[in-house]
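Peer 1: What would the 3D arrangement of this be:
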Amino acid sequence: MTAFGKLIRTTAFRLTLVYLFLFALFAAFLLGFFAWNTRRLITEQITTTVNAETGEISDIFGRRGLRSLVNTIENRALRPGANLYLVTTPTGQAIAGNVGSLAPGVMASTGWSETAYRRLDDQDNANHFALVRVTELSSGFRLLIGRDLEERRRLFGIVAKAGQFSLLVVVVLGLGGGIFVARRVLRRIDAMTGTTQRIMAGDLTGRLPVGRSGDELDRLA
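Peer 2: Predicted coordinates for the structure are as follows:
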């Protein structure tokens, strides 16, 4: 049997693999929980902001009418890093906002949804994704306010990459530590085996090496 074959068959190496698997599983669970919690916090932040703005703009429409609503939407849509805004007539025609296209059926029902979208001023043809809320105003007008999910996707990607790297480090260090521990144990076992074989062959002067640690191998010796 090769030296490496003997090494990986040792109890110490197998126990190291078991503990490595359990630790990696725990680390993966912890990182997954952190990623999920980060995603949840960002989503809650988006919903809080959108709810507050929806209430404010709905109040403007109720007090000042459609013209003030359109002016408010157009002004806010021009701000740097603006949210998504869209106002449609009862027939579904867009009359204000910065949204160029949405997934089919988004404006047909009220409430929250995640949708692909494009802004009016987008230079590329790629779809982006946003969390949006559609509210029905009086007279059948509909108001959409949402926030791009790129920040949430980017943070989730950072956590995922960090998790992959961390697990890789854990596996490499765990295997290295397992090989180191197994080799030390194997050297002691081989020394005991060699001495025992000499004694069995008739050399009664042989003595098993006993260390000072008092561990299970010393007790066996």
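
Peer 1: going forward, measure contacts between C-alpha atoms and count neighbours the same way
Peer 2: Noted.

Peer 1: hey, where'd the helices end up in the protein?
Peer 2: 3-8, 11-64, 66-77, 150-200, 216-220 (DSSP state H).

Peer 1: could I get these as CSV with mean neighbour count and distance to D124?
Peer 2: Shown next, in CSV, are the helices of the chain (neighbours: other C-alpha atoms under 10 Å; distance: least, C-alpha to C-alpha, whole Å):
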stretch, mean neighbour count, distance to D124
helix 3-8, 13, 55
helix 11-64, 15, 25
helix 66-77, 16, 19
helix 150-200, 15, 15
helix 216-220, 11, 68
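
Peer 1: so can I have CSV of these showing distance to N83?
Peer 2: Shown next, in CSV, are these (distance: least, C-alpha to C-alpha, whole Å):
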stretch, distance to N83
helix 3-8, 58
helix 11-64, 9
helix 66-77, 7
helix 150-200, 12
helix 216-220, 67
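
Peer 1: OK, contacts around L7?
Peer 2: Going by C-alpha atoms under 8 Å, 6 or more residues apart in numbering, L7 touches 13, 179, 182-183, 186.

Peer 1: That one and A191: what is the separation?
Peer 2: Look at L7 and A191: by C-alpha to C-alpha, to the nearest Å, they are 15 Å apart.

Peer 1: Likewise for F34?
Peer 2: 48 Å.

Peer 1: Same question for N75.
Peer 2: Look at N75 and A191: by C-alpha to C-alpha, they are 83 Å apart.

Peer 1: Here is the second sequence; please produce its structure so I can put it next to the first one:
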Amino acid sequence: MSASFGARSIRRAASRCCSAFAASGSCSVIRARLLRAGTFRLSLIFAGLYLLSGLALFAVITWRTTRFETARISAFIVTEADSIAQGSPEEVTWAVRTQFSHRPRGIYHNTILSALFAADGRLIAGNLGVVPGDLPADGEAHAIVRPVVSGAADDDAIIAVARRLPDGRLLVLGRGVGVLVSLEKIIAGALIFGAIPVIALALGTGFWISRRVQRRVRGVTQAIERVMQGAVHERLPVAGDADDLDQVSAGVNRMLAAIERLLGEVQGISNDIAHDLRNPLARVRTMLERGRNKAATTEEMGAILDRAIAGLDHAQSIITALLRIGEIESGRRRAGFQVVDLTAVAELAAELYAPLAEENRIGFTFAADDGASIPVFGDRELLTEAVVNLLDNAIKYTPPGGEVRLEVAVTAAGPVVRVVDNGPGIPAQERANVLTRFYRLEKSRGIKGNGLGLSIVLAIIELHGFGISLADARPGCVFEIRCRTPAGVALHPGARSTTVPGPAGRTGTLLEAGV
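Peer 2: Now for the predicted structure:
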């Protein structure tokens, strides 16, 4: 029984020791964190600055008070000496012996020094044993080394005046200025009394703020750790105080949201690439296997190889388009921006695609203001590519007998490029998705394409800082690129109707014009 009791006692003692050690270790960690906390260090700095300012204030007040009291006492004893010296010899002796030496001490002086010496230095009356050797008889007040004065405090400093009377005697008056020491003590005590609660408040406030900030920083750190472990949906906590830490957390949260969106796009693109490349590559493999096993003639093998090459070309077009989007989104082309004529860009695109529209038996109209130049700031090749992609998309989805119209105009909001068709159009619920990568309408699956043409257009528009919108043309759809003019260039939209021949030989009317 005693052995088991001893074992339990040892375990309890060990547990208490470990708990105490853990508690002391935790306190040490907390103290170390507090000392490293910026807010607590600022509190210490504030307390130190307060102490320094208090010392400086004490020095200034003491200096000013000492000067004032010294001047006041000096003026007082000089006036008293002048007043006594005007009396007769008997009145002077009587004043020193009776009135002056027995005047009660006030708060302005502790020691009253008064003495009358004969011409040979013998004391006639007063409480001063000998004439101070460092006191000149010039009638002015001087600070002197403490003389032997009966009843004077040991710590009294003396301001005295010595005046030679007409009969040769020497009148000495003085006052102790120990009150200045008392004032210094009072001022110092007041400063200390005021400094203690201020410093305590500063340290306490710094401790509280530091603990609060540490808790928030700990929450931010934990959230960052979770993000680093793969939880990209995690966000940094925001307290709602709109302070510096909240602003940083909000900025990081926006960055995390953008990263999450980009990762989602990358994952989606990877899935789309895998999906879109899998079928062409599988078809190519199947065709090649079939050709190897079943092709009996060179012509049959050649036809199979042609179809395989077409499938590989489709896969290559997907990769090329993705690389093109990446190049545009990198922003490197922005360094080569310059003033570009938007009308010339649209004319070039119209010349390139008018033959294709005619080949597909689609009416094509290009409308612009009588050759007027519309300057915009950007990359000519990229802007041409954007317009060309919109035209290619419109011609591709417009059935034979339909119409495609390219317009360049200046509106009150700035220059615009419109591509209008009367094809099947885009349902309202799908318009928000047509500019995303690899998105294709279900009814367009049978039309050749990879779903990246409009994504390239969007990348170009965003690179230039322009806008793009999609509307219903009833029937068909309208893509509108909203451009911006260079700084310092003013364009004036008008309402003059101009009819111009299109590149395909057709004509169109545009109710937008220049001056």
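
Peer 1: Counterpart of V134 of structure 1 over in structure 2?
Peer 2: Counting by TM-score structural alignment, V134 of structure 1 corresponds to A162 in structure 2.

Peer 1: of the helices of structure 1, which approaches W112 of structure 1 most closely?
Peer 2: helix 11-64 (8.9 Å; C-alpha to C-alpha).

Peer 1: so what does that closest one touch, helix or strand wise?
Peer 2: helix 66-77, strand 128-136, strand 142-148, helix 150-200 (3 or more C-alpha pairs under 8 Å, 6 or more residues apart in numbering; DSSP states H and E).

Peer 1: re the thing from before, looking at structure 2 now, which of the contacts of L7 of structure 1 still hold up?
Peer 2: Counting by both residues aligned by TM-score structural alignment, their matches' C-alpha atoms under 8 Å, the contacts of L7 of structure 1 that remain in contact in structure 2 are 13, 179, 182-183.

Peer 1: picking up where we left off before, and of the helices of structure 1, who's closest to A108 of structure 1?
Peer 2: Once those are compared by C-alpha to C-alpha, helix 11-64 is nearest, at 17.5 Å.

Peer 1: and the direction of the closest one versus that of helix 150-200, what angle?
Peer 2: 170 degrees (axes from the mean of the first three to the mean of the last three C-alpha atoms, to 10 degrees).

Peer 1: Structure 2: strands as residue ranges?
Peer 2: 112-117, 123-126, 141-144, 158-164, 170-176, 338-341, 363-367, 375-378, 403-411, 414-421, 467-472, 477-482, 498-501, 507-510 (DSSP state E).

Peer 1: now those as TSV including distance to M287 of structure 2?
Peer 2: Shown next, in TSV, are the strands of structure 2 (distance: least, C-alpha to C-alpha, whole Å):
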stretch	distance to M287 of structure 2
strand 112-117	127
strand 123-126	136
strand 141-144	120
strand 158-164	121
strand 170-176	121
strand 338-341	48
strand 363-367	39
strand 375-378	46
strand 403-411	38
strand 414-421	38
strand 467-472	40
strand 477-482	39
strand 498-501	48
strand 507-510	47
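
Peer 1: can you redo those as TSV with mean neighbour count and distance to R254 of structure 2?
Peer 2: Shown next, in TSV, are the strands of structure 2 (neighbours: other C-alpha under 10 Å; distance: least, C-alpha to C-alpha, whole Å):
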stretch	mean neighbour count	distance to R254 of structure 2
strand 112-117	25	80
strand 123-126	20	90
strand 141-144	19	75
strand 158-164	24	75
strand 170-176	25	75
strand 338-341	16	32
strand 363-367	26	43
strand 375-378	22	29
strand 403-411	23	35
strand 414-421	23	31
strand 467-472	16	23
strand 477-482	21	27
strand 498-501	16	48
strand 507-510	17	43
